[in-house]
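*Asks:* Here is the input, now give the coordinates:
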Amino acid sequence: MASHVSDQASIRYASSVVASQSTMSNVRHSLLTQKPHITITLKGEREGQKPPYAFSTRDKIEGEVTIVPQHDVRFDDIFITFEGVVRVWTENTGPSMATARSEVRRMFLKMTQPIDESSLPVPRIALKGMQYTFPFSFIVPDQLLDSHCGHILQNDVVRQAHLQLPPTMGTGKAVNHDGSLELDDVTPDMAKIRYGIKVRITRKREVDNKQVIIVEEQRNIHVTPAYAEAPPPMDDNTFVFKKQKEIRKGIFKGKLGRLIVQADPPRPMEAKSHDGAHRASTTVSLNLTFIPADDSAEPPKLGSVTTKLKYRTFYSTKSINVIPQRKSHLSDPYMGQYQETITLSSRALNGIRWRRRRPADAEHDSTYGSRRGSDVSDSASTSSFSTAADGPLTYHTEILVPASQPENKALPPTFQSCHVGRQYELDISLSVEAGSRLNTSFNLKLPLQVTAVGRHNLAAEMEAEELPAFEEFFRPRSIAPPPQSQSRRHSRLPSFADSMLEEPAQLPAHMLSNSANMAPPPGYGLPGGGRMLNMT
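*Replies:* Predicted coordinates:
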């Protein structure tokens, strides 16, 4: 009997729990459905036009906000803003093996759209079923305000970099408003940069007069600002522009010669922010020099060349005061680094023609990066190789290696902001078939810069804006003395009579009517007679 009563109590308790959960779900659904419905539409979308993939510097972002209340809503203000936000988090493991997570969220850009007061209802009550439309128009600025970056920096170069707008990053494979997928920009979850149009409807709470948000809605906007080519980064022995090795004929055979592989820094990849289908590309020139051990030695056979692109992202929960390098995160506990390498291409080198030349000394080439980052497998000098009366015999060839943006991957420009930065590296591996099982490879690591351009030619527009002031500064000005007649006129001090006879229009009308009867002050005389001033 007791067990039967206990079972019934359990059933009633379970039923009450289910009923309370259902009630809470209904209340939550009711609250959500009662909120005003907000739609953010970009210009041209209602006519079936597709918005641009990304907005760039000085692009105009236009559209309208439509608000349809589900019931009568009392409000005080409506805010339409264009915002940029960065969010970074890191996890640090302390001596006690406890993991501490630090996070920062910072709004670096906020532009507010003024709203015409006459378009708001009076009193401030949005009626159920009514449609309220508010237009907006924003222009992507050239740079951020100076107040955005107020922390201590290493130099002005870092400050100028921090005042540039950072590009959208960390969207992953997010779905766009039109249903298309965002390209993966190879950014970790620890770093995100977002732009968006945000709408907030607020009301002051009667209890404490505090502004509370009734409802808010945001539409993400992809922004890729224009970035011009910048000076090359400082080298912390990360980059390798030149490598040289001795090539042997076989395992137990003598030396074939020395092969030197050298590359110049490649031109930047230029991305087009307004064209999502555009693939940025560049070309690397490999200069090969072979110094044979004797005149009978032929250059080795080249195997293949493989190109890889390395994405490197720096992020920190504290403001970064330098341009980070590859090992910067090792000395900063608040900084993290994420890198990912993607193979671009691999092709066999067939039909490479060598040019025979004498004399030459590629060992002392003075081009950029000839010594820095070189890797010599044997310290023997070139004097051990073949020499003749007119100098050593050398072979030369050049290989052009193309590099293009990976498919289905975004390529944000190279930048550095207060909390997030992006750098790129191009790794080139050249294999050489020296002999049976004696293949060797030459690995070069080159800095690669990615720039971005938009619809506007910023250089031409800035020149047009500065040209009037420039021309005004250099406009010819007359510094000659006044004309001779004017000089004679002012050869003596003007008198009261001169002002009356020569410039009567300077006097008011009521004084001009009596000018003939006006007598000069004592001590002065009129022309043609009268008493003159006694100077004795």
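*Asks:* only C-alpha atoms for contact and neighbour calcs from this point on.
*Replies:* Will do.
*Asks:* Next one: His510 relative to Met500, how far apart?
*Replies:* Computed with Cα to Cα, to the nearest Å, the distance linking His510 and Met500 is 14 Å.
*Asks:* Compare those two (neighbour count), which wins?
*Replies:* Ranked by neighbour count (other Cα atoms under 10 Å), His510 and Met500 place Met500 first, with 15 against 8.
*Asks:* Pretty sure that one sits in a strand.
*Replies:* No: assessed by DSSP: H, G, I helix; E, B strand; the rest coil, Met500 does not belong to a strand; its assignment is helix.
*Asks:* What ranges does the stretch 151-300 of the chain have for its strands?
*Replies:* With DSSP state E, counting those that start in this stretch, the ranges of strands along the stretch 151-300 of the chain come out as 191-204, 211-220, 242-248, 255-263, 269-272, 281-292.
*Asks:* How far away from the center of its chain is stretch 61-75?
*Replies:* The chain centre lies 33 Å from the centre of stretch 61-75; the measure is Cα atoms, centre = their mean, to the nearest Å.
*Asks:* Let me know how buried Arg248 is, in neighbour terms.
*Replies:* Using other Cα under 10 Å, the number of residues around Arg248 comes to 19.
*Asks:* cool, and Gln164?
*Replies:* When neighbours are counted by other Cα under 10 Å, Gln164 comes out with 19.
*Asks:* one more to put side by side:
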Amino acid sequence: MHSIGNQIGSKVRNLAQMGRPAVEIELRDPHGAHGSYVTSYSTMDRLEGTVSITADRDTRFEDIEIAFIGVSKTYVDRLTSTPSLSGRTEATHRFLKLTQPIDQSSLPQPRIAVAGKTYKFPFTFVIPRHLLPRACVHKTASDHVRETHLQLPPSLGDPELAGHGGTLLDDLAPEMSRITYGVKVRITQLRDTDGLTVILQDKMKKVRVKPAFEEQPPVNVDAKDETYRLRQEKTIRKGMFKGKMGSLVMECMQPKALCIPGARSSSSGPITTMAKVQLRFDPSDDSSLPPRLGSLVTKMKVATYFSSSPRHNFPNRNTMTYDLTQGYYSEMVPLSTLCVGSAQWEKHSSEASPALARRDSGISDCSSTTSSATPYASKTYSGKTFYTANIIVPITLPSTKNFVPTFHSCLISRVYLLSLNLSVHAPGVGDPSLQLRVPVQISAKGSESGEANFLASRIESLALEDADAMWQPRSVAPPRQEFARAEAPRGGDAPPEYAFFAPGPLR
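*Replies:* Just a heads-up that it's a prediction; the model follows:
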């Protein structure tokens, strides 16, 4: 039954295309090869190819448009207790459109495509570095938010395009969010009955875009934001009825961004960075020693925010309860499990480190919390000795997934979070654990050809600026009196001559 349905659907599509010109879009591979796999394009890359149009019978047309477009589509299912508020909201945002000029002399006169004749039109597009301001016209909370919305987002959510080269990989995006790029050809015709313009043929060939993304400053973590946790304290007990051993503090700085290689890069090495976990143990008395550490489990949380209305600010899960137009989807990707039982503890005295007293909570912020070489004291610290230890955690992205850079657009955002779970072997009941949730960014390099094109265009623009400056009008009139050079006064106030500084004879 399934094959019969496919045959019927194919016949219906063929009947619908009868009398319409056939359109073929052929892309020229940047390396000069022609393959069936999807080629990735990056910032400032040239996207070149040819559009071939063939009609099976004489067909009159009005215009032919060849454009490179970028579109994001989202939908959000609202499930509420009130039936009138439930339902689905959808949004479509065409944030990019580059139109290829067509030489009018290459079009047939009159505008009739002769049956059996193939008309070819070459096209060349350059992947832009930024979007035009008209791509984001809604209100934003700050200029920084608008600037991020005007960055070119990567291809996302299309299973036909996810991956590298001929390998298709999951980009961890839900079906509710999709960003698509492609070369689109549209042929229009004027209808004789009412003179309205109708679409005679509309075809699009998708391409994968992997723009370059520079590493951004560390995320400013609000103390009220429950999404992240850069520091945690936990009380370690000697036993069920034996009192406390002390307090264990765990902190982690935001690691350096993971950098994805550029499009069509031959580099196949791992994508890595390092995270530094800082530990501090404040004993309840001098006889208490630091607990024995167990394992450190590292995972990557991949979060995708999508909405059916433009975002005024960066997405936040705390606001989703009151915003029915915003959706959220996340997946946890395991990274590594390290045995940290051999971590070396270093003993300190309060006299040797007077600056490590506990801060007032009113002045606590993200920067001061994570930039200190030693974690600040716990709430129970009494000014005695304490112990510290550092753990360097390698972070490597698995090659079985397609990770896209961290980005924020008008409708879709992608962010990453590093989960660090430390287990402790304590003599008390059960083994306590501490967990941190640290923001981490993913950046991306540009392609070699794109960087070369950008450098060439930059040199050309500087040369044009110099040429324009040569033709700017200049004033050749005598200077005004206040700008005229004054005569140096004679006497002791006169500036010394060069001879004054010449070395004199040896005495």
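*Asks:* if we can go back for a sec, let me have the strands of the stretch 151-300 of the first structure in a markdown table, adding distance to Thr317 of the first structure as columns.
*Replies:* Written out in a markdown table, the entries for the strands of the stretch 151-300 of the first structure read as follows (distance: least, Cα to Cα, whole Å):
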| stretch | distance to Thr317 of the first structure |
| --- | --- |
| strand 191-204 | 10 |
| strand 211-220 | 23 |
| strand 242-248 | 37 |
| strand 255-263 | 37 |
| strand 269-272 | 29 |
| strand 281-292 | 33 |
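*Asks:* So which of those strands is nearest Thr414 of the first structure?
*Replies:* Distances from Thr414 of the first structure to each of the strands of the stretch 151-300 of the first structure were compared using Cα to Cα; the minimum, 9.9 Å, belongs to strand 269-272.
*Asks:* Show residues contacting the closest one.
*Replies:* With Cα atoms under 8 Å, 6 or more residues apart in numbering as the test, strand 269-272 of the first structure has contacts from 278-282, 411-413, 448-454.
*Asks:* right, and the strands of the stretch 151-300 of the first structure - which one's nearest Lys308 of the first structure?
*Replies:* In this view, the strands of the stretch 151-300 of the first structure are compared for proximity to Lys308 of the first structure by Cα to Cα, and strand 281-292 is the closest at 12.3 Å.
*Asks:* now that closest one: which residue numbers in the second structure?
*Replies:* Counting by TM-score structural alignment, strand 281-292 of the first structure falls onto residues 272-283 of the second structure.
*Asks:* so where is stretch 124-139 of the first structure in the second structure?
*Replies:* Residues 111-126 of the second structure are matched to stretch 124-139 of the first structure when aligned by TM-score structural alignment.
*Asks:* The matching stretch: which residues count as buried?
*Replies:* By neighbour count on 16 or more other Cα atoms under 10 Å, the buried set for stretch 111-126 of the second structure is 113-114, 118-126.
*Asks:* Which two of those have the greatest separation?
*Replies:* Considering Cα to Cα, no two members of these lie farther apart than Val114 and Val126, which are separated by 32.1 Å.
*Asks:* Show me how far the match of stretch 124-139 of the first structure is from its chain's centre.
*Replies:* Using Cα atoms, centre = their mean, the distance from the centre of stretch 111-126 of the second structure to the centre of the chain it belongs to is 37 Å.
*Asks:* Ok, stretch 439-455 of the second structure next?
*Replies:* Per Cα atoms, centre = their mean, the displacement of stretch 439-455 of the second structure from the mean C-alpha position of its chain is 11 Å.
*Asks:* And the contacts of that stretch?
*Replies:* Counting contacts by Cα under 8 Å, 6+ apart, the residues touching stretch 439-455 of the second structure from outside are 41-46, 210-216, 219, 228, 254-265, 404-406, 415-418.
*Asks:* just checking, what packs against the helix or strand encompassing Gly5 of the second structure?
*Replies:* Gly5 of the second structure belongs to helix 2-17 when elements are defined using DSSP states H and E. Counting contacts by 3 or more Cα pairs under 8 Å, 6 or more residues apart in numbering; DSSP states H and E, there are no secondary-structure elements packed against helix 2-17 of the second structure.
*Asks:* right, and the helix or strand after it?
*Replies:* Counting by DSSP H and E, the element after helix 2-17 of the second structure in chain order, helix or strand, is strand 22-27.
*Asks:* Buried ones in stretch 317-337 of the second structure, by neighbour count?
*Replies:* In stretch 317-337 of the second structure, residues buried by neighbour count (16+ other Cα under 10 Å) are 324-330, 333, 335-336.
*Asks:* Pick the one among these closest to Arg280 of the second structure.
*Replies:* Proximity of those to Arg280 of the second structure, judged by Cα to Cα, is greatest for Ser336, which lies at 22.9 Å.
*Asks:* got the contact list for the closest one?
*Replies:* So Ser336 of the second structure contacts 297-299, 395 (Cα under 8 Å, 6+ apart).
*Asks:* tell me which element the counterpart of it in the first structure falls in.
*Replies:* Structural alignment (TM-score structural alignment) places Ser336 of the second structure against Ser345 in the first structure. Counting by DSSP H and E, the secondary-structure element that holds Ser345 of the first structure is strand 335-348.
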